[in-house]
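attaching a predicted model along with its sequence, questions to come.
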Amino acid sequence: MSGYQWLIVALCAFMNCLDGFDVMAVAFTGPSVTEEFQLTGSQFGLLVSVGLVGMAIGSMLLAPFADLIGRRPLILISLALGTIGMFGAAMAPSAPVMGAFRLVTGIGVGGILASTNVITSEFSNAKNRGLSIGIYTAGYGIGATVASLVAKAAVGGDWRVVFYAGGFGTLLALVVIAFVLPESVAFLEQRRPSGAPARINKTLTRMRMPTVTDTDLDRSAATRKEAERAGAGWLRQRLPPTVLLWITFITIMFGFYFVNSWTPTLLVEEGLSESAAVTAGMAISIGGTVGSVLYGLVARLRTPRVVLIGFSLLAAAMMIVFIVSASTLWLGFGIGVVVGALINGCIAGAYTVGPPLYPANIRSVGMGWALGMGRIGAILSPTVAGMLKDAGASATQLYIGAAMVVAVCALVLVGLRRYDPESGPAAKEALGSAS
């Protein structure tokens, strides 16, 4: 891969930072927001979930417009929505108003994630795709860590500072992307807007790849139309692996968003100071910055699906160890780093395992729907946790329950083996020769 390709991956990781900052901004300010607006556990869980509902809307409803207007314009629109939502939440006078702006932010983030995931894959070669997606996913942990640092500095002060910081960060991303990010080559080939060949060749030259002619584009268009006809009824054709992939995303995102959304609030209620709880939550964010890349590196040596099974089982076990040991801050911090690394690695694993299950002509729609369905788990986890907490469940009980959901992912991945082209004998032979 050329340096330009790695630059595009880095830009996508930067935009994924916004997701991490956004989710953790709510988590780290949870105790202060709950106190100011006098929220119950269920109400706070709903406030978290409304942003995740927005992400689902953005992923499933906004993303298809990328094929009509271009991925770059959609990302710019989504960044504008995210900027409005973050500044609006910072100035909200009440929980309902804050919830409305959280929905707007979520829609923007959902549109960003659906587009950047595809762009990362498109600008990567086959050998480094897993590592590229790992780096892209690591952006979440970086953003979450920045959110934790801002929140820690704001403890005892105004929690709204965290959301103002997120608004300025999203605005910065909007400016940078407007000047640096190119349009997707795949979109330019598909839609052929004015000046498409020149724009395509400019990008290909930067990638150190051969340029194309109008004849090449015409031939590619004819091949693509045949593939689109063959891809009609994609869900019916690939129903079993699709359902298993959806369950994989749902279970992983359930645990992921539980850990990232509820940890500081639960630790405060278990007796830790707000500063100590933010520190423990920050440990999870720090682990997340390396966990995704770690998964990508391991997946270059072993089958990605098998690596994800290991990550999910270890993540479930370490979640339980974390909540039991969190009262000892130094121990909880160390284990929190491990939990963050493992649960973020699971997200990277889901992004990596999914695409090979589909032919190239239906890969984007298959992954787009998997991301959208995964948000069911993301939406359910904070809401269910809030309801159980109001019913008297302890932090330990909630963590054990979430860990069990993550462990279910491993069982689903075992069932996915027969559909995974990278688990067959030919794939193993190729992997062995490559290593």
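Thanks, I have the structure now. Numbers count the residues shown, from 1 in each chain.

from here on, contacts and neighbour counts on C-alpha atoms
Fine.

just the element for the most far-flung residue of the chain relative to its centre, please.
Distance from the centre of the chain peaks at T215, with 38.1 Å (Cα atoms, centre = their mean). Under the criterion of DSSP states H and E, T215 resides in helix 214-230.

name the next helix or strand downstream of that helix, please.
Counting by DSSP H and E, what follows helix 214-230 is helix 234-237.

buried stuff in that next one?
W234 (16 or more other Cα atoms under 10 Å).

please enumerate the helices of the stretch 101-250 of the chain.
129-154, 160-180, 185-191, 196-206, 214-230, 234-237, 239-269 (DSSP state H, counting those that start in this stretch).

next: the stretch 301-435 of the chain.
Under DSSP H, counting those that start in this stretch, the stretch 301-435 of the chain gives helices at 304-325, 329-353, 363-390, 395-415, 425-434.

L149: which of these is closest?
helix 329-353 (14.6 Å; Cα to Cα).

what is the closest one packed up against?
Identification of packing neighbours for helix 329-353 by 3 or more Cα pairs under 8 Å, 6 or more residues apart in numbering; DSSP states H and E yields helix 129-154, helix 239-269, helix 274-299, helix 304-325.

with distance to W6 as extra columns, can I get the ones you listed in JSON lines?
Putting the helices and strands packed on helix 329-353 into JSON lines (distance: least, Cα to Cα, whole Å) gives the following:
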{"stretch": "helix 129-154", "distance to W6": "8"}
{"stretch": "helix 239-269", "distance to W6": "26"}
{"stretch": "helix 274-299", "distance to W6": "14"}
{"stretch": "helix 304-325", "distance to W6": "21"}
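
would you mind giving the ones you listed as TSV with mean neighbour count and distance to N117 added?
Formatted as TSV, those follow (neighbours: other Cα atoms under 10 Å; distance: least, Cα to Cα, whole Å):
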stretch	mean neighbour count	distance to N117
helix 129-154	26	8
helix 239-269	23	15
helix 274-299	25	14
helix 304-325	21	17
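
sorry, back to before: can I get the helices of the stretch 101-250 of the chain in TSV including distance to M373?
Listed next are these as TSV, based on distance: least, Cα to Cα, whole Å:
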stretch	distance to M373
helix 129-154	18
helix 160-180	25
helix 185-191	25
helix 196-206	33
helix 214-230	23
helix 234-237	14
helix 239-269	6
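
do you know which of those lies nearest E35?
Using Cα to Cα, the nearest of the helices of the stretch 101-250 of the chain to E35 is helix 239-269, at 11.3 Å.

presented hereafter is structure B, for comparison with structure A:
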Amino acid sequence: MRDSSSSSSKPVLTIGLCFLVALLEGLDLQATGIAAPHMAKAFALTPAMLGWVFSAGLLGLLPGAFIGGWLADRLGRKNILIVAVLLFGGFSLGTALADSYATLLVARLMTGLGLGAALPILIALASEAAPEQLRSTAVSITYCGVPLGGAIASIIGMAPLGEDWRVVFYVGGIAPIVIALVLVVWLKESQAFRAQTGEKIAGQGMLAQLFGPGHASRTLLLWVACFFTLTVLYMLLNWLPSLLIGQGFSRPQAGMVQILFNLGGAAGSFLTGRMMDKGHARRAVFIAYIGMLAALAGLGLSTSFAFMLVAGFVAGYCAIGGQLVLYALAPTLYSTQVRATGVGASVAIGRLGSMAGPLAAGQILAAGTGVGGLLLAASPGLVVAAVAARALLARRNRQPQ
């Protein structure tokens, strides 16, 4: 009985620890957006320069996601995750200590490297820890940590920070270092990874499993959907507070919308995962992308604070729910030997979108198009992402895995 109880508790412990890391990741991902208005004053940043601060962190996510996944398939999920957590914690502290625009860019770049490496490992670990019928739910519970961490960042941001804008980065730096020590003691290596140790595949074998017959179309569709979904998601995550203040809302009002965006994201992540495990993946895709288009219109056109709160919640539910669909699908497309690599590659391609979104937003706003024009420009990408996600579901159902 003791062994059985211990065995049954391991998935819960693994998913719980993955959730905690995702919570810290979400806090740091939105920390720059929360601190942006104060940071812009402290460093005399123009909108275009601020766009580069956002994109520097996201640029680090790109190689981090691919390299982190690749190393995790070879050296183990646990070891690489701990290194990634220490990396983004350490350089979040570096952000707080930055004394110039250049050092700020470097700190955000290196923080992004650690954040990027962590996410595909979290997805692979959660997927491998759960029973097959609960894999999407396990990934969704893990990914719930990202918007909830963002909500914590928003709560911190609602305080009258002023010159203390660095507080959010101190929190986002010290907490990961503490959690890394917890991972050393409590996190167990993936059983699926341990079972295939010694069966390392050559680079050609890895490429075959990503792009071979029956895999290439699914991999490419996943990449397209991730790219365009993350373009819109990270544009909102980084620019939403500044956009709302630019529309005439107060900082506390912008903070409330940001909190509801993140709470909506947590709800969207969990409920979308449950829908997928119950066989309603196509319905989840429809709700996510149609809802995103409607929410973008609401955010761009509404002048009512009450309606803006609703639009913020729906935007979070649909944007993060749409990303969860892709993150839950990704581990099911690849074998254990290349799972973290495949997930990491899709996350890395998505990071191109997450980098392009804030950077493009900064340039568009600098050109004077306004909030409505910015959100309208994001809409075609959502249509492309929705079509790619639906096509991916169709191919996954037709082809053996």
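Received it, and whenever you're ready, just let me know what you need. Fair warning: this is a prediction, and the values are worked out from it, not measured in the lab.

closest one to F44 of the first structure among the helices and strands packed on helix 329-353 of the first structure?
Among those, helix 239-269 sits nearest to F44 of the first structure (Cα to Cα), with 9.7 Å.

for G354 of the first structure, which of the helices and strands packed on helix 329-353 of the first structure is the nearest?
helix 239-269 (6.7 Å).

measure the residue mapped onto L113 of the first structure from the second structure to A388 of the second structure for me?
Counting by TM-score structural alignment, L113 of the first structure lines up with L119 in the second structure. Separation of L119 of the second structure from A388 of the second structure (Cα to Cα, to the nearest Å) stands at 22 Å.

the more surrounded of these two?
Taking L119 of the second structure and A388 together and counting by other Cα atoms under 10 Å, L119 has the greater number of neighbours (30 against 21).

can you give me the helices for the stretch 1-150 of the second structure?
Going by DSSP H, counting those that start in this stretch, the stretch 1-150 of the second structure shows helices at 2-43, 47-75, 77-97, 101-129, 135-158.

dump those helices to JSON lines, plus distance to Q401 of the second structure.
Converted to JSON lines, those look like this (distance: least, Cα to Cα, whole Å):
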{"stretch": "helix 2-43", "distance to Q401 of the second structure": "23"}
{"stretch": "helix 47-75", "distance to Q401 of the second structure": "19"}
{"stretch": "helix 77-97", "distance to Q401 of the second structure": "22"}
{"stretch": "helix 101-129", "distance to Q401 of the second structure": "15"}
{"stretch": "helix 135-158", "distance to Q401 of the second structure": "15"}
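
closest to T231 of the second structure out of those helices?
Of the helices of the stretch 1-150 of the second structure, nearest to T231 of the second structure by Cα to Cα is helix 47-75, at 10.9 Å.

residue range for the closest one in the first structure?
The alignment places helix 47-75 of the second structure over residues 41-69 of the first structure (TM-score structural alignment).

quick one: end-to-end distance for that stretch.
Terminal-residue distance, stretch 41-69 of the first structure (Cα to Cα): 41 Å.

so what does T229 of the second structure match up with in the first structure?
T229 of the second structure maps onto I252 in the first structure, by TM-score structural alignment.

measure its match to D218 of the first structure for me?
I252 of the first structure is 42 Å from D218 of the first structure, by Cα to Cα.

counterpart of T242 of the first structure over in the second structure?
T242 of the first structure maps onto T219 in the second structure, by TM-score structural alignment.

what does A407 of the first structure give?
In the second structure, A407 of the first structure lands on V383 (TM-score structural alignment).

what's the burial count for its match?
18.

in contact with it, which residues?
Counting by Cα atoms under 8 Å, 6 or more residues apart in numbering, V383 of the second structure touches Y289.

hmm, back to that, reformat the helices of the stretch 301-435 of the first structure as CSV; add distance to G85 of the first structure.
Formatted as CSV, the helices of the stretch 301-435 of the first structure follow (distance: least, Cα to Cα, whole Å):
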stretch, distance to G85 of the first structure
helix 304-325, 32
helix 329-353, 25
helix 363-390, 18
helix 395-415, 29
helix 425-434, 45
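
residue contacts, V184 of the second structure?
V184 of the second structure touches I82, counting by Cα under 8 Å, 6+ apart.

ok so, going back, and the match of helix 47-75 of the second structure, what's buried?
41-60, 62-64, 66.

so stretch 9-16 of the first structure corresponds to what in the second structure?
Aligned by TM-score structural alignment, stretch 9-16 of the first structure falls on residues 15-22 of the second structure.

got a list of contacts for the matching stretch?
Here stretch 15-22 of the second structure has contacts from 85, 119, 122, 125-126, 129, 138, 141-146, 149, 176, 179, 183, 187, using Cα under 8 Å, 6+ apart.

how about the residue nearest the centre of the second structure, nearest residue that isn't a chain neighbour?
The second structure has V146 as the residue nearest its centroid, 6.5 Å off, counting by Cα atoms, centre = their mean. Closest residue in space to V146 of the second structure, ignoring its immediate chain neighbours: G26 at 3.8 Å, by Cα to Cα, 6 or more residues apart in numbering.

and that neighbour, how many neighbours does it have?
26.

of all the helices and strands packed on helix 329-353 of the first structure, which lies closest to G366 of the first structure?
When these are compared by Cα to Cα, helix 239-269 sits nearest G366 of the first structure, at 7.6 Å.

average distance between the closest one and the second structure?
Comparison of helix 239-269 of the first structure with the second structure after fitting gives an average deviation of 1.0 Å (mean Cα distance after the TM-score superposition for the first structure).

for that helix, packing partners?
By 3+ Cα pairs under 8 Å, 6+ apart, helix 239-269 of the first structure packs against helix 3-28, helix 30-37, helix 274-299, helix 329-353, helix 363-390, helix 395-415.

run the angle between it and helix 329-353 for me.
160 degrees (axes from the mean of the first three to the mean of the last three Cα atoms, to 10 degrees).
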